[in-house]
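Enquirer: Need a 3D model of the sequence below.
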Amino acid sequence: MSKLSLDQKLAILSDAAKYDASCASSGGERRSSRDGSGLGSSGGSGICHAYAPDGRCISLLKILMTNFCIYDCVYCVNRVSSQIERARFTVDEVVRLTIEFYRRNYIEGLFLSSGIIRSPDETMADMVRIARTLREVENFRGYIHLKTIPDASPELLDEAGRWADRLSINVELPTVEGLARLAPEKSATGIRKTMASLRQRREASRETTHTGKRKALFAPAGQSTQMIVGADAANDGTILTQAAQLYAGYGLSRVYYSAFSPIPDSSALLPLKSPPLLREHRLYQADWLLRFYGFEVDEIAGASGMLDLEIDPKLAWALAHRAAFPVDVNRAPREMLLRVPGFGTKTVGRILDARQHGAVRYDHLKAMGAVLKTAKAFISAPGWSPRGMTDAATLRARFAPAPVQLSLF
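Expert: Here you go, the predicted structure:
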């Protein structure tokens, strides 16, 4: 194989990284340095768009260190048996790219993943070396997200958490059976064991020593994971149940959902086409309801186990429980207000605050952030009654858009 230029490697390895959805900086803060200097910021636009907790757009250089891999996961385009063009960055090349892209104001951080080369420890060691060089040699204080290798040594994982803001380990598939069938070289038990270890290390880093000093930070933006949607027969209820268990058991910052995309020379074990991208979108909406709105998985997925593609899961629940509405915005508890379509968590908080000072009228709600086009059929307030807007079938026809197949990339 002829020697590739740095630009050619970048084209191959940035394209190969597009299948990883867990590119985000939520929860990350700018790292400080003793003298106030250092490279890295927290605003602007760039290559991979992620978002900070306050909603600011963060741009990251999103690449694989290499797309060579010793594993043969049948759903992965980079599997060892795949007939694709291969490339590999050196440690110095990734460091140089990150710094040069930052200086040109293209990025504010790095998202680094990799195929497994030679062994998990050798791969993880190179990734750790990149993060350490950026921090210690280049004085880089921007965001760093490393995809960790589950079978890597505890010492390497410890060091990875010291230099990176976020660590992530992909569970890959929603079920143990699915992983055993499509990625037999990977261990669901090993992945979860590593996730538990990272959680323990992170919790320990937040404790104070006997002298009252804080310990060294360990992955301060937490850990995340990703599940592939549609590569196996798992339904949405199974996927969301897995997500709920991961949040509860390992304290994850985020679970990401990635619609399966057909790959060249694919195995007969895989479906012939990708699922509707709208299914991935509905899973993210449902995930939000689990985390912030007090919903349970069985309420969202229902008896069929699949989310409604025509309407969002919160609206689907409200239409299925039409007898619970309309909700009186001046009397309903927080838990019920959160179930009103068109009311977000901030809107509900503002309503509860305003109720302490007097009645909340219908014409106050828009200023509080309510989406009244959706909410008005489910609420009552001084100045408003839904009157005849009660029939679930009529409302569904009103809210359900014409189906559109979104592009995956």
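Enquirer: Only C-alpha atoms from now on, for both contacts and neighbour counts.
Expert: Fine.
Enquirer: which other residues reach the lengthiest helix in the chain?
Expert: Scanning the chain for the helix with the most residues, using DSSP state H, yields helix 188-205. With contact meaning C-alpha atoms under 8 Å, 6 or more residues apart in numbering, helix 188-205 is reached by 150-151, 157-158, 169-171, 176, 179, 214-220, 222-223, 249-251.
Enquirer: structure for this one too, so we can compare:
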Amino acid sequence: MNEKTFEKLKILADAAKYDVSCASSGTSRGGVKGGIGTAAGWGICHSFTPDGRCISLFKILLTNHCIYDCAYCSNRRSNDVVRTAFTADELANLTIEFYRRNYIEGLFLSSGVMRNPDYTMERMVRVVKLLRETHRFNGYIHMKSIPGASRELVAQAGVYADRMSVNLEIPSEQNLKLLAPDKDYESVFAPMRFIQQGMLESVEDRKKFRSAPKFVPAGQSTQVIIGATPDNDKQILSLASALYKRPSFKRVYYSGYIPVNSGDIRLPALAKPPLVRENRLYQADWLMRFYEFKANELVDDSHPDLDLDVDPKMGWALRHPEFFPIDVNTAPYEMILRVPGIGVKSAKLIVTSRRYGRLSSEQLKKIGVVMKRARYFIVCRELPMQTVNELTPQYVRRQISQKQKKAAAELLQYSIDWGE
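Expert: Next up, the predicted model:
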């Protein structure tokens, strides 16, 4: 690698670290004769750094030139930063060389916006086309779709990429226009619709022709910045819930706001990123996707923000003591799933195991139930556990929050140490 390319790499890889919409799950494509790489589930090894980056993918910007002046972005046009750009050939060759050296398993490609959205999108499509058709690269590719890009270019990109994402950035359009006056929700949601339509058409085409190409087989995702605006968690989770109802949508990523532009009066003066709030939103998101919770159960008008002292599942249980305690030997699966300390796998094992006899606390531990949390909310074979009704929600909250605060402090210190 020559010195010029290395300098570009340092600048553009560093500029890409603020985008956390990065995941390599959800697609499977084996190797082909004469090609290199694979996107099979077991073939993509990814590791996450403390700030949420997926380091197994080559995460890079095509360019940090940008025509937009978004207040929260380090690459905004008014910032005095060194600007550079890769050509399509340079970036494709660099990706292949990194793959051959076993540095990476795939590519995460994003970009600032040069000239206009279509000009930038066309250059990005050229990169992934070179990788697929010229270099025969069969590995995982996650590609950002530029807000405002045309349907034709999104359609071209979707044939080559495994996953595509369009970042909402700000949870409400009013605040988006305040911080990013050149953007609006229509420019963001339009390419989202193009991706969804392409995926649905691809499914129908493959029913008729087995050889029809897949379109964005790993679905689409987005990113929301947390803490840059006064939007509450109810607004954020309601937005996420609406997106998850779309058949093509796989993930919403939450990124704690990092103050990269000092002196802008539109932005809050935060001493540190809201990492605990970001973590609570991920936990709530997980509950919506896998635990059958609705957004309005986790947050509502009387509790518009998630409790930072306890996780969302525990917070819901403490606000609804009327549902507890439950007998794990007779309660329905849906209710067992709502007990703090019981996960999806454990709940399924409980329902299966209790067919052969009443379960005890020791058996629950072996199944994987976290009894130091669950014991306040359940009864089982040999003892009526101490319950929320007996000990009061306030007492349980105090006991649990102290432990979670300690764990959160250790995680935060770990993040700070890594940052240094």
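Enquirer: Can you pull the TM-score for these?
Expert: The TM-score (TM-score structural alignment, normalised by the length of the first structure) is 0.91; 400 aligned residues with a C-alpha RMSD of 2.3 Å.
Enquirer: before we move on, back to that, show the buried residues in the contacts of helix 188-205 of the first structure.
Expert: Neighbour-count burial (16 or more other C-alpha atoms under 10 Å) applied to the contacts of helix 188-205 of the first structure gives 150-151, 157-158, 169-171, 179, 217-220, 222-223, 250-251.
Enquirer: Looking at those residues, which are in strands?
Expert: residue 223 (DSSP state E).
Enquirer: Now the two most distant members of the buried ones among the contacts of helix 188-205 of the first structure.
Expert: 179 and 217 (32.5 Å; C-alpha to C-alpha).
Enquirer: Quick one: classify residue 12 of the first structure as helix, strand or coil.
Expert: Using DSSP: H, G, I helix; E, B strand; the rest coil as the criterion, the local structure at residue 12 of the first structure reads helix.
Enquirer: And for it, the neighbour number?
Expert: A count of neighbours around residue 12 of the first structure, defined by other C-alpha atoms under 10 Å, yields 20.
Enquirer: Surely it is in contact with residue 89?
Expert: No. Residue 12 of the first structure lies out of contact with residue 89 (C-alpha atoms under 8 Å); the separation is 10.5 Å.
Enquirer: rewinding a little: quick check: buried residues in the longest helix of the first structure?
Expert: By neighbour count on 16+ other C-alpha under 10 Å, the buried set for helix 188-205 of the first structure is 188, 191-192, 194-199, 201-202, 205.
Enquirer: same check, this time on stretch 328-342 of the first structure
Expert: Buried-residue list, stretch 328-342 of the first structure, by 16+ other C-alpha under 10 Å: 328-330, 336-342.
Enquirer: repeat for stretch 121-134 of the first structure
Expert: For stretch 121-134 of the first structure, burial by neighbour count (16+ other C-alpha under 10 Å) applies to 121, 123-134.
Enquirer: what's it aligned against in the second structure?
Expert: Under TM-score structural alignment, the match for stretch 121-134 of the first structure in the second structure covers residues 118-131.
Enquirer: Repeat that for stretch 145-162 of the first structure.
Expert: With TM-score structural alignment as the criterion, stretch 145-162 of the first structure aligns to 142-159.
Enquirer: if we can go back for a sec, which residues are contacting the match of stretch 121-134 of the first structure?
Expert: Contacts for stretch 118-131 of the second structure (C-alpha under 8 Å, 6+ apart): 62, 88-89, 91-92, 96, 109, 111-114, 137, 141, 145-146, 148-150, 153, 156-157, 160-161.
Enquirer: picking up where we left off before, for the match of stretch 145-162 of the first structure, which residues meet the burial criterion?
Expert: 142-151, 153-159.
Enquirer: now stretch 273-289 of the second structure
Expert: 273-282, 284-285, 287-288.
Enquirer: three-state assignment of the spatially most central residue of the first structure?
Expert: Against the mean C-alpha coordinate of the first structure, by C-alpha atoms, centre = their mean, the closest residue is residue 256 at 3.5 Å. Classification of residue 256 of the first structure using three-state DSSP returns strand.
Enquirer: In the second structure, what residue corresponds to it?
Expert: Using TM-score structural alignment, residue 256 of the first structure sits opposite residue 253 in the second structure.
Enquirer: can you give me the strands for the stretch 1-150 of the first structure?
Expert: 48-51, 57-64, 109-113, 143-147 (DSSP state E, counting those that start in this stretch).
Enquirer: can those go into TSV with extra columns for distance to residue 36 of the first structure?
Expert: Shown next, in TSV, are the strands of the stretch 1-150 of the first structure (distance: least, C-alpha to C-alpha, whole Å):
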stretch	distance to residue 36 of the first structure
strand 48-51	24
strand 57-64	21
strand 109-113	18
strand 143-147	16
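Enquirer: Residue 393 of the first structure: which of those strands is closest?
Expert: Comparing the strands of the stretch 1-150 of the first structure under C-alpha to C-alpha, the one sitting nearest is strand 48-51, at 37.1 Å.
Enquirer: Can you point out the buried residues in that closest one?
Expert: So strand 48-51 of the first structure, judged by 16+ other C-alpha under 10 Å, has buried residues 48-51.
Enquirer: which residues touch stretch 295-303 of the first structure?
Expert: 236-237, 240-241, 244, 286, 289-290, 307, 313-314, 317.
Enquirer: That one: end-to-end distance?
Expert: Distance across stretch 295-303 of the first structure, first residue to last, is 15 Å (C-alpha to C-alpha, to the nearest Å).
Enquirer: For that stretch, buried residues please.
Expert: Neighbour count says stretch 295-303 of the first structure has 295, 297, 300-302 buried, by 16+ other C-alpha under 10 Å.
Enquirer: returning to that earlier point: in helices only, show me the contacts of stretch 295-303 of the first structure.
Expert: 236-237, 240-241, 244, 286, 289-290, 313-314, 317.
Enquirer: For residue 312 of the second structure, see how far away the closest residue to residue 316 of the second structure other than its chain neighbours is.
Expert: Sequence neighbours aside, residue 298 is the residue nearest to residue 316 of the second structure in space, at 6.2 Å (criterion: C-alpha to C-alpha, 6 or more residues apart in numbering). As judged by C-alpha to C-alpha, residue 298 of the second structure and residue 312 of the second structure stand 7 Å apart.
Enquirer: got any residues that touch both of those two?
Expert: Joint contacts of residue 298 of the second structure and residue 312 (C-alpha under 8 Å, 6+ apart) are 284, 306.
Enquirer: Per the alignment, residue 269 of the second structure pairs with which residue of the first structure?
Expert: Using TM-score structural alignment, residue 269 of the second structure pairs with residue 272 in the first structure.
Enquirer: got the contact list for its match?
Expert: Residue 272 of the first structure touches residue 262, counting by C-alpha under 8 Å, 6+ apart.
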